[in-house]
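Enquirer: I would like the atomic coordinates for the input below:
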Amino acid sequence: MVRKLKSILHFVDRGPAPSLLPILRSQQQGEILALMLGDPALELSLTEIASRTKTPHPSVFREIQRAEQAGLVTTRKVGGTRLVRANTAALTIPGWRRC
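Expert: Below you'll find the model as predicted:
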């Protein structure tokens, strides 16, 4: 049984994982989250986020939707503008708020 399991594991083994396994989907996602979570008092429109991160507006929209679903940011609508800010209640890592 152990020999069979080892042969199966050997078959699916694709080598070691990179030492710094990325946890973000893309560079754009990282830049957007760094911008928003780096200054929790900051409130920006999707257009401002797109401009500051040099990211296409549709990509910003999708990434902000994902971040909001994950509880990392909150959004509110003012007229036709969606404003985004960090969800400070979600920033529970000790020391995060002092950065």
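
Enquirer: CA atoms for contacts and neighbours, from now on please.
Expert: Noted.

Enquirer: relative to residue 11, how far out is residue 67?
Expert: Distance, residue 67 to residue 11, using Cα to Cα, to the nearest Å: 36 Å.

Enquirer: I'd like the structure of this one too, to check against the first:
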Amino acid sequence: MADHGNGASLHIVVFPWLTFSLMLPFLSLSKSLAKRRHRVSFLSTSRNIAHLPKLPPNVTPFIDFVPLPLPPVDNLPLDADSTNDLLPAKFST
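Expert: Predicted structure coming up:
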């Protein structure tokens, strides 16, 4: 375990913006933290979590994926969970 004065590890919550260009680097950060035996809660939608790469076995016990439902947003498709699901003209919405 990492030593933070009291010998305890950290619990970090990661909630990247819903674009894979940010989710993937935050997943990499999460894996680095997990290798140091810190617990990570990675928040995103169920669909986005399903599209993330598989975790290596050495970090799996330390990373929890927490699915969050997205509320409907006017002018966006109901199944839009990331910017990959949108036309560029809708990114600002």
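
Enquirer: tell me how the two chains score on TM-score.
Expert: For these two chains in superposition, a TM-score of 0.30 is obtained (TM-score structural alignment, normalised by the length of structure 2); 53 aligned residues with a Cα RMSD of 4.5 Å.

Enquirer: hang on, the earlier thing: okay, residue 67 and residue 11 of structure 1: which has more neighbours?
Expert: Of the pair residue 67 of structure 1 and residue 11, residue 67 is the one with more neighbours under other Cα atoms under 10 Å, namely 18 against 9.

Enquirer: OK, contacts around that one?
Expert: residue 73 (Cα atoms under 8 Å, 6 or more residues apart in numbering).

Enquirer: just the buried residues of the helix or strand it falls within, please?
Expert: Using DSSP states H and E, residue 67 of structure 1 falls within helix 57-69. Going by neighbour count (16 or more other Cα atoms under 10 Å), the buried part of helix 57-69 of structure 1 is 60, 61, 63, 64, 67, 68.

Enquirer: I'd like the next helix or strand past the longest helix along structure 2.
Expert: In structure 2, ranked by residue count with DSSP state H as the criterion, the top helix is helix 20-35. Beyond helix 20-35 of structure 2 in the direction of the C-terminus, DSSP H and E gives the next helix or strand as strand 39-44.

Enquirer: list the helices and strands that following strand packs on?
Expert: Applying 3 or more Cα pairs under 8 Å, 6 or more residues apart in numbering; DSSP states H and E, we find strand 39-44 of structure 2 packed against strand 11-14, helix 20-35, strand 63-67.

Enquirer: mind checking which of those is nearest residue 46 of structure 2?
Expert: strand 63-67 (5.0 Å; Cα to Cα).

Enquirer: for that closest one, packing partners?
Expert: helix 20-35, strand 39-44, helix 46-51.
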